[in-house]
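Novice: got a sequence here, can you model it:
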Amino acid sequence: MSNAVLGIDLADRKQAAALTDHDSRVLARRRVVYRAWQLGPLLDWALEQARAAGFSSITVACEATGHRWQVLEKLSAERGLNMVCVQGLLVWRAREGEDLTWDKSDPKDAMLIARLTTQLRCYEPETSDHTWSRLRQLGAHRTRLLTESTACGQQLRDLLECVWPAVLEAATRPLESASWCASIAVVLRRARDGDLAPVRRMGLARFTAAVCRELPSWGVTRACGRIVGAVFAALGDTVGLVGHRHGALERAGFVVEDWRRVRATREDVESRMVAVLDQLDLTELVATIPGLSAVGAAAVLAETGDPARFTSPRALVKHAGLCPREDSSGEHRGHSRLSGRGRRELRSAAWRAVWGAQHANPVLAARYEHLTTREHNRLAGQQARAACAATLLRWLHAIVVRRTPWSAEIAAGRRPAMARDVVRRGGAAA
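Specialist: Just a heads-up that it's a prediction; the model follows:
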């Protein structure tokens, strides 16, 4: 109660601030033309105004949008001031609740931010060290590279399906076959004006040798002779829009080169992420979970930050939006669905990680089978997989926070009473 509240509506150049007491009475207002990193004088001014009104200090509040709140947090910490954040959705709702309109202005938003703070509808922002911050940045870059890689693969399929569909039948899953990708790269590099005859004149032996030289750039060293032979056999096929082959194959060549570059960059980023896990002494811990790779664990932890900031594994699951949302009122019992709130990127990372872990991890496999085959409240495949993703997040929280290897007995719920007491004291992973 000894602090006044300084609500700041952050923008690029023009900032609006409102200093209020705990009854939301405005003590002072100010608008300045400052960048975020130039807000130090504004904080000093607000502190003087608060002390003149009888307060000992101020609490700084803002919306956690963009990156500017981190600069404001640093400036506040340098002056010994506390800073909290308010969700943008709450500000939007409060703005509508003022007069049932969508009237918006920066000074009004600053006032609403301060009012929500006095109502304790705020939270302390995450503060992470440089190691966790680096892991988050690498994870965000990897996510973008995954999106680009998927887009390149789908674009390549669309182009070939239009002008050369026979080559897509050379492998069951062509985009996932390194031999097929290397073969296509050789073909598109040597084809001229959409004419595949120069590649056919190489003969199968020379073509196979060229593919073998191309394979290391796709992550393997041994070619599948059946797939390479099928691609070579498709060179004489004339089905498709042959008249469009020149432009389409030329463009497909550009796509393949982009795809190779993106894959190489992603592998470098993933190696850097694993190196960060080594710095945090987490690589050996996450390796104890069968089916979870170091890269998959790093991708999840890049989105969670330090799991110790969550009070419980359930809080981490809620942060990911993977917790069930109840729908009941009186006699009505609706269907429970995922909340879908929280961090969307974390849900995606957990979803990707559980695909591999579900088949290699016996506990997850048994849980998935139970959820999809039980008589009461049977789940569909996607629902059960989401439940497994939530389970994986709980495991990661337990082993990272308690620094204890994963245990199949405890994870499957077969722990004895003594082990359960140990877990309550933080001695084993749940």
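Novice: for the rest of this, base every contact and every neighbour count on C-alpha atoms.
Specialist: Noted.
Novice: neighbours of residue 37, how many?
Specialist: 13 (other C-alpha atoms under 10 Å).
Novice: name the residue most distant from the centre of this structure?
Specialist: residue 201 (47.3 Å; C-alpha atoms, centre = their mean).
Novice: for the spatially most central residue of the chain, which three-state class applies?
Specialist: With distances taken as C-alpha atoms, centre = their mean, the chain has residue 345 as the residue nearest its mean C-alpha position (2.8 Å). Using DSSP: H, G, I helix; E, B strand; the rest coil, the structure places residue 345 in helix.
Novice: for it, what are its contacts?
Specialist: residue 303 (C-alpha atoms under 8 Å, 6 or more residues apart in numbering).
Novice: how about the strands of the stretch 51-200 of the chain, start to end?
Specialist: 57-63, 82-86 (DSSP state E, counting those that start in this stretch).
Novice: mind putting these in TSV, mean neighbour count included?
Specialist: Shown next, in TSV, are the strands of the stretch 51-200 of the chain (neighbours: other C-alpha atoms under 10 Å):
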stretch	mean neighbour count
strand 57-63	25
strand 82-86	21
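Novice: which one of the ones you listed lies closest to residue 372?
Specialist: Nearest to residue 372 among these is strand 82-86 (39.8 Å), distances taken as C-alpha to C-alpha.
Novice: packing partners for that closest one?
Specialist: For strand 82-86, the packing partners by 3 or more C-alpha pairs under 8 Å, 6 or more residues apart in numbering; DSSP states H and E come out as strand 57-63, helix 68-78, helix 106-118.
Novice: and the shortest one, what does it pack onto?
Specialist: Here strand 57-63 touches strand 3-9, helix 40-52, helix 68-78, strand 82-86, helix 106-118, going by 3+ C-alpha pairs under 8 Å, 6+ apart.
Novice: of all these, which one comes closest to residue 353?
Specialist: helix 68-78 (29.7 Å).
Novice: tell me how far the closest one lies from the chain's centre.
Specialist: 25 Å (C-alpha atoms, centre = their mean, to the nearest Å).
Novice: one more: stretch 251-263?
Specialist: 24 Å.
Novice: next: stretch 109-121.
Specialist: 29 Å.
Novice: got it, and stretch 293-303?
Specialist: The answer for stretch 293-303 is 10 Å, by C-alpha atoms, centre = their mean.
Novice: to compare with the earlier structure, here is another sequence to fold:
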Amino acid sequence: MKFKMQEKQNQLIERISDKHLVVGVDIAQQTHVARAVNYRGIVVGDPLPFENDDDGFARLLDWIKQLKNTKGLDTEIVGMEPTGHYWLNLSGWLYEQNIDVVTVNPHLVKKNKENRDNTQSKSDKKDALVIADMVKNGYYSFIRPTGEAFEKLRVLMSNRDTVVKRFVSAANQINRWVDIIFPEFRQVFKDVKGKGALATLRLFPTPKELRSMEAIDIVNEWRTVMKRQPGIKKAQALIQLAKNSVGNDKAHDAYKLHLKQLLEEFDLATTQLEIIEKEVSEALESITFTDKLLGIKGLTEITLGGILAETGDLSHFAHGNSLLRHAGLHLVEASSGKWKGQIVLSKRGRSRLRRFLYLGTMCLVMNNPEFKEIHAYNVKVKKMKKMKSIMKLVGKFARMIVGIARRNEPYCAEKVHPLTPLAA
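Specialist: This is a model prediction of the structure:
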């Protein structure tokens, strides 16, 4: 069955009946603003500024009930922009009150701001009214409540991104430090992040220490921190290179302190990453379809954790194409008459989800026999560019994981439609 976005759009419009009070909320850090319209877009009541606390939320609820009673309306729907993290508390509180809560795309809010008064003016009251109009017209998405495991994954993977940035920053600065103080160091240790290289930087960080040492003394120091240490030849090479080093020999103590702090930051980030990855693995174990998805050869726990952190329960998606729209990976074009524009990815969606879908597909192309075969067929037989083939496989990957999650069935290689083997 093909997924048609127009059918979904029609359903969203049809959900708004003549008995609905449509509320738009402009989100802020401290004071939100609410406006209300009926299903035709006629403004109902006065604007309501309310605080971002329990009393303010109660005022909003009383205001909604009063407008419903005054206008003879039966139900309500509240729309808001997912602005930063400020909207989370309000949306959760309204959901607990059994009120339909939806979100609108901030980009569309900006595009629609002139619909009401044909001016470029912007204010909290106007934005709230624009949001209410967008909900009335069906330009909204329902908030999917996430379970404990998915919420845990969302927090862990967000935290992991922050720690990875610190890890990469520390590693890059250590490399810079080596380039300045002891550039010949890489002739012995190609990877500065390796165990032997890091141990050497901790024990004798600058060429000044190495020049006065014997090779056997260096090996003995290595043995105190490593079970398998570099040999006597590397120690001799280090001493010889240190004696002829062209590195900076000034501000010796300052550079040593700098390196010590960089190594501490690197070690902290490494430890934190290990803890996070362990927690991610435990969170995945509590999700029913995780073992089925991890049965796909080439899909790792971190990649799957990153996808589920952004999507929540994959079984709630109607089709893999809706997952692609959620990520901003659906195709868009600009055409008029005889002129046809280039078809591109919309990129209107979750950037982190796009990243993990792409990385997951790349892992499958490298490690999964079926995906590897399809990619080779696309490139060699159908003469596709490699990136175009990868993006087609991203769509296939999205549809595959949604199907597995919805049916809770194991991965079946035959259903990936392996192609006829390529001619040698």
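Novice: quick revisit: would you format the helices and strands packed on strand 82-86 of the first structure as a markdown table with distance to residue 89 of the first structure included?
Specialist: Shown next, in a markdown table, are those (distance: least, C-alpha to C-alpha, whole Å):
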| stretch | distance to residue 89 of the first structure |
| --- | --- |
| strand 57-63 | 10 |
| helix 68-78 | 16 |
| helix 106-118 | 11 |
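Novice: quick one: closest of those to residue 150 of the first structure.
Specialist: That would be helix 68-78 among these, by C-alpha to C-alpha, at 31.7 Å.
Novice: summarise which helices and strands that closest one is packed against.
Specialist: Going by 3+ C-alpha pairs under 8 Å, 6+ apart, helix 68-78 of the first structure lies up against strand 57-63, strand 82-86.
Novice: which residue numbers in the second structure go with the shortest one?
Specialist: Alignment of strand 82-86 of the first structure against the second structure: residues 100-104, by TM-score structural alignment.
Novice: the longest one now?
Specialist: Aligning strand 57-63 of the first structure against the second structure (TM-score structural alignment) gives residues 75-81.
Novice: want to throw the strands of the stretch 51-200 of the first structure into TSV with distance to residue 1 of the first structure?
Specialist: Listed next are the strands of the stretch 51-200 of the first structure as TSV, based on distance: least, C-alpha to C-alpha, whole Å:
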stretch	distance to residue 1 of the first structure
strand 57-63	10
strand 82-86	13
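Novice: which one of those strands lies nearest to residue 423 of the first structure?
Specialist: strand 82-86 (33.1 Å).
Novice: how much does the closest one stray from the second structure?
Specialist: For strand 82-86 of the first structure, the mean distance to aligned residues of the second structure following superposition is 1.5 Å (mean C-alpha distance after the TM-score superposition for the first structure).
Novice: do stretch 262-269 of the first structure as well
Specialist: Mean for stretch 262-269 of the first structure is 0.5 Å (mean C-alpha distance after the TM-score superposition for the first structure).
Novice: state the span of the second structure onto which that stretch is aligned.
Specialist: With TM-score structural alignment as the criterion, stretch 262-269 of the first structure aligns to 269-276.
Novice: buried sites along that stretch?
Specialist: 269, 272-273, 276 (16 or more other C-alpha atoms under 10 Å).
Novice: what residues does it touch?
Specialist: 156, 160, 163-164, 166-167.
Novice: cool, and stretch 201-219 of the second structure?
Specialist: By C-alpha under 8 Å, 6+ apart, stretch 201-219 of the second structure touches 181-182, 221, 229-232, 235-236, 238-240, 242-243, 245, 256, 259-260, 263.
Novice: try it again with 7 Å
Specialist: 181-182, 231-232, 235-236, 239, 242-243, 256 (C-alpha atoms under 7 Å, 6 or more residues apart in numbering).
Novice: let's have the residues you listed in CSV, adding secondary structure.
Specialist: Formatted as CSV, those follow (three-state DSSP):
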residue, secondary structure
181, helix
182, coil
231, coil
232, helix
235, helix
236, helix
239, helix
242, helix
243, helix
256, helix
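Novice: now, of those residues, which are buried?
Specialist: Counted by 16+ other C-alpha under 10 Å, the contacts of stretch 201-219 of the second structure give 181-182, 232, 235-236, 239, 242, 256 as buried.
Novice: and the two most separated of these?
Specialist: Most distant of these, by C-alpha to C-alpha, are 232 and 256, 24.9 Å apart.
Novice: and the match of strand 57-63 of the first structure, how far out from the chain middle?
Specialist: 26 Å.
Novice: cool, stretch 134-145 of the first structure as well?
Specialist: 8 Å.
Novice: could I get the helices and strands packed on strand 57-63 of the first structure as CSV with distance to residue 383 of the first structure?
Specialist: Shown next, in CSV, are these (distance: least, C-alpha to C-alpha, whole Å):
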stretch, distance to residue 383 of the first structure
strand 3-9, 40
helix 40-52, 49
helix 68-78, 36
strand 82-86, 32
helix 106-118, 36
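Novice: residue 20 of the first structure: which of those is closest?
Specialist: Nearest of those (C-alpha to C-alpha): strand 3-9, 5.4 Å.
Novice: got the angle for that closest one vs strand 57-63?
Specialist: Orientation of strand 3-9 of the first structure against strand 57-63 (axes from the mean of the first three to the mean of the last three C-alpha atoms, to 10 degrees) gives an angle of 30 degrees.
Novice: what's the mean deviation for strand 3-9 of the first structure versus the second structure?
Specialist: Counting by mean C-alpha distance after the TM-score superposition for the first structure, strand 3-9 of the first structure comes out at 1.4 Å.
Novice: that strand aligns to what range in the second structure?
Specialist: So strand 3-9 of the first structure sits over residues 20-26 in the second structure, by TM-score structural alignment.
Novice: how about residues contacting that stretch?
Specialist: By C-alpha under 7 Å, 6+ apart, stretch 20-26 of the second structure touches 32-39, 68, 73-81, 124, 127-129, 131-132, 136.
Novice: quickly note the distance from residue 380 of the first structure to residue 356 of the first structure.
Specialist: 18 Å (C-alpha to C-alpha, to the nearest Å).
Novice: just give me the neighbour total for residue 248 of the second structure.
Specialist: Neighbours around residue 248 of the second structure, by other C-alpha under 10 Å: 15.
Novice: again, but for residue 325 of the second structure
Specialist: When neighbours are counted by other C-alpha under 10 Å, residue 325 of the second structure comes out with 18.
Novice: which position in the first structure pairs with it?
Specialist: Under TM-score structural alignment, residue 325 of the second structure pairs with residue 318 in the first structure.
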